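In: Below is the structure, and that's it, no one-letter string:
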């Protein structure tokens, strides 16, 4: 489908075609593990990457393929690979780039699980991460060294809703000759398209806003097709002969789609972080209403954040959609359709008051998730960011006196009333 169509059209139609066998209008769930080859030559061509098609659902599946094309189209990329979760997507994004001794320069303002994955788990691969305040551009430059293979940040950071200056960060990564990877989960391509701001790769936890209904987990990696993987010799997995495919060079053979093909042919083949077709189906249905939901998330978030900012029981609110936010000036350039539905607020009374608050809400659901149609609340310091040190919690925007909210699409007045009654119990 042409990229010239509007977002609302593409979120429904991109990647989808009537089923050739039945004429079914909705994308079918292709619940199969394997696919019949036409003949031996067809099978050999598929395994040699000489022909595109379906072999085995660990690698490719028709339902998942529609979702991949839809997400890539909405993000303005050339291709995408879907996988089992957002954390899987992060490893999939780094896998072709890294080697033992290599590092990634990452923002301090990240989801707590990402901080743990980057600071602890990737060490087992011989990789490392350097965490930097991405508002300090000189510090980002200094952190990049000869072993850096990627720069990583979130467009709208979880939990605080901080907006990253993607244009400035991409300029730094371009100077260093390394790709910028942007987690666009909290913004979605409706609010922000990181590739237009210089990102080489975009990752998503499709579990969140893209699906939007809290039913399935999933992840995606979107390839901009714009990075030159052969220029500096830093990415041999993509530029040098691949032994498993008789010396095929991915970048030379597949050009702008090199990363996408490598992630399927090697990443999914060997890591096995596969998205199942039913999860892809739920996410496709969710994306059909993405723009409508994001508009309501933003509208409600502005109302709730404004009320909280004026409440004497609240110290401050981090929402970038508020004029008082130091990140408010980035909304127009990075997220012109709004600052999202995710933010934190500081409760007077600290840790204990936060615990009372989350235990007292009635409409808000106390869960470890975000991006649902339902409004969600969590005390990050005791849950999602619990594994981090106090210093890391503070840097990530998850201090002990902070509560994170993911504002849903309910009636905003009802959400305010729920927070009001819950806050009234924090002083008792």
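Out: Yep, that arrived. Just so you know, these numbers come straight off a predicted model, no measurement behind them.
In: alpha carbons only for contacts and neighbour counts from here, please
Out: OK.
In: quick one: the helices in the stretch 1-150 of the chain?
Out: Under the criterion DSSP state H, counting those that start in this stretch, helices of the stretch 1-150 of the chain are mapped to 7-13, 40-47, 62-75, 86-94, 112-119, 137-143.
In: Tabulate these in CSV, adding columns for distance to residue 218 and mean neighbour count.
Out: What follows is the helices of the stretch 1-150 of the chain, written out as CSV (distance: least, C-alpha to C-alpha, whole Å; neighbours: other C-alpha atoms under 10 Å):
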stretch, distance to residue 218, mean neighbour count
helix 7-13, 18, 18
helix 40-47, 26, 13
helix 62-75, 11, 23
helix 86-94, 6, 23
helix 112-119, 15, 19
helix 137-143, 30, 15
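In: Show me the one of the ones you listed that comes nearest residue 203.
Out: Shortest distance between residue 203 and the helices of the stretch 1-150 of the chain, using C-alpha to C-alpha, is found for helix 86-94: 6.2 Å.
In: Okay, one more to line up with it:
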């Protein structure tokens, strides 16, 4: 993590992770190179033996990507971070870094559809079993944890229904069973919520979303809190000799950053899920304005949610800072703002939802979320299409549910567009 500690996150968004020297570039430069040159074989050997820090091949580390990693680690209050090629890659590595065939994980059933499929099918093909539990149902969580459970994974603020997780309670239960809590903080970002401060052990991001903020760069990030004691559980990947590094023990060699070190030196080395220097540079540019953008996203989204809640064409609205929301108390406990994502059920059926989306003029139909521009999507036929009808009903992804990602345009223009689209979709009812 960067040596300088910035008291306010607004400043850290601009300054953490990179400090130019005299006559150096004010922005972290794009180091568009796969390889780095050294003068002696001993130097390279020490790099490969993990005894010296440095860059020797971009698959394991790159100066531009390193600046991004350091900045996000600083924003979240972690001991280190590892950037990946996508948010899905981040969640995959976060799991397989400590779970292997014959072991088990617990996942929240309201996670993003791609992550649901990852936990429900892909890692099962790797031999890792999974159990899904309802959000904030702690009795169900306790019953799901087994002797071979290696982690609990969920989202701090869920996509698309914006349920808020009771992080402290989940952390308490996880730590009672000597397992870590891993949370995807993509929608909240560290500008609105720092999960590590509430007991979370590992934080993941799709940096393609709000961290970039402009739909320009694919990427993911994993942040290691450095707080979990891996010796308390059965985590032999970190606590026993690694033959591929001549018997090195990660917890002995790297101390409280052992998890992040193994992510890089084994996960990135062997699976190759790296982030490109150009994408890291674009994400760093996005981070400059993260705190400002999240404030505006949150303000606009609350205004839209309140408008929808009072519309005769709307059945229900999900947004954490609505006083009617089941998440309202938790939102006030954990969040500085509700972020820009909300969902609502239009009065009618799937066809009504389709007519609404196709009637929008300012808001764009796009398979994305957390953009500076407002976007709309029908989750049941897109982001959550991998789920069965039973799974969709369990997590409340109904045929008439619409997800809105509210941007930073003027809120009057956004609401006017929603109003006219609702009238076209439902005006004859």
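Out: Nice, thanks for sending it over. Just so you know, these numbers come straight off a predicted model, no measurement behind them.
In: that older thread, turn the helices of the stretch 1-150 of the first structure into a markdown table, including distance to residue 158 of the first structure.
Out: Shown next, in a markdown table, are the helices of the stretch 1-150 of the first structure (distance: least, C-alpha to C-alpha, whole Å):
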| stretch | distance to residue 158 of the first structure |
| --- | --- |
| helix 7-13 | 24 |
| helix 40-47 | 40 |
| helix 62-75 | 20 |
| helix 86-94 | 13 |
| helix 112-119 | 8 |
| helix 137-143 | 20 |
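In: quick one: which of those helices is nearest residue 283 of the first structure?
Out: helix 62-75 (7.6 Å).
In: Relative to residue 382 of the first structure, which of the helices of the stretch 1-150 of the first structure is closest?
Out: helix 112-119 (11.1 Å).
In: what's the burial count for residue 25 of the second structure?
Out: Residue 25 of the second structure has 10 neighbours, counted by other C-alpha atoms under 10 Å.
In: Tell me the residue in the first structure aligned with it.
Out: Under the alignment (TM-score structural alignment), residue 25 of the second structure pairs with residue 24 in the first structure.
In: what's near enough to touch the nearest residue to its match once chain neighbours are set aside?
Out: Closest residue in space to residue 24 of the first structure, ignoring its immediate chain neighbours: residue 18 at 5.5 Å, by C-alpha to C-alpha, 6 or more residues apart in numbering. Shown in contact with residue 18 of the first structure (C-alpha atoms under 8 Å, 6 or more residues apart in numbering): 24, 25, 26, 27.
In: before we move on, what about residue 177 of the first structure?
Out: residue 232.
In: Looking for the alignment partner of it in the second structure.
Out: Applying TM-score structural alignment, one finds that residue 177 of the first structure aligns to residue 178 in the second structure.
In: what sits up against stretch 262-280 of the second structure?
Out: 30-32, 59-62, 64-65, 68, 82-86, 89, 93-94, 97, 216-220, 238, 250.
In: Could you check how far the equivalent of residue 227 of the second structure over in the first structure is from residue 309 of the first structure?
Out: Under the alignment (TM-score structural alignment), residue 227 of the second structure pairs with residue 226 of the first structure. Separation of residue 226 of the first structure from residue 309 of the first structure (C-alpha to C-alpha, to the nearest Å) stands at 42 Å.
In: swap in residue 61 of the first structure?
Out: According to C-alpha to C-alpha, residue 61 of the first structure stands 47 Å off from residue 309 of the first structure.
In: of these two, who's got more company?
Out: Taking neighbours as other C-alpha under 10 Å, residue 61 of the first structure and residue 309 compare with residue 61 leading, 25 against 19.
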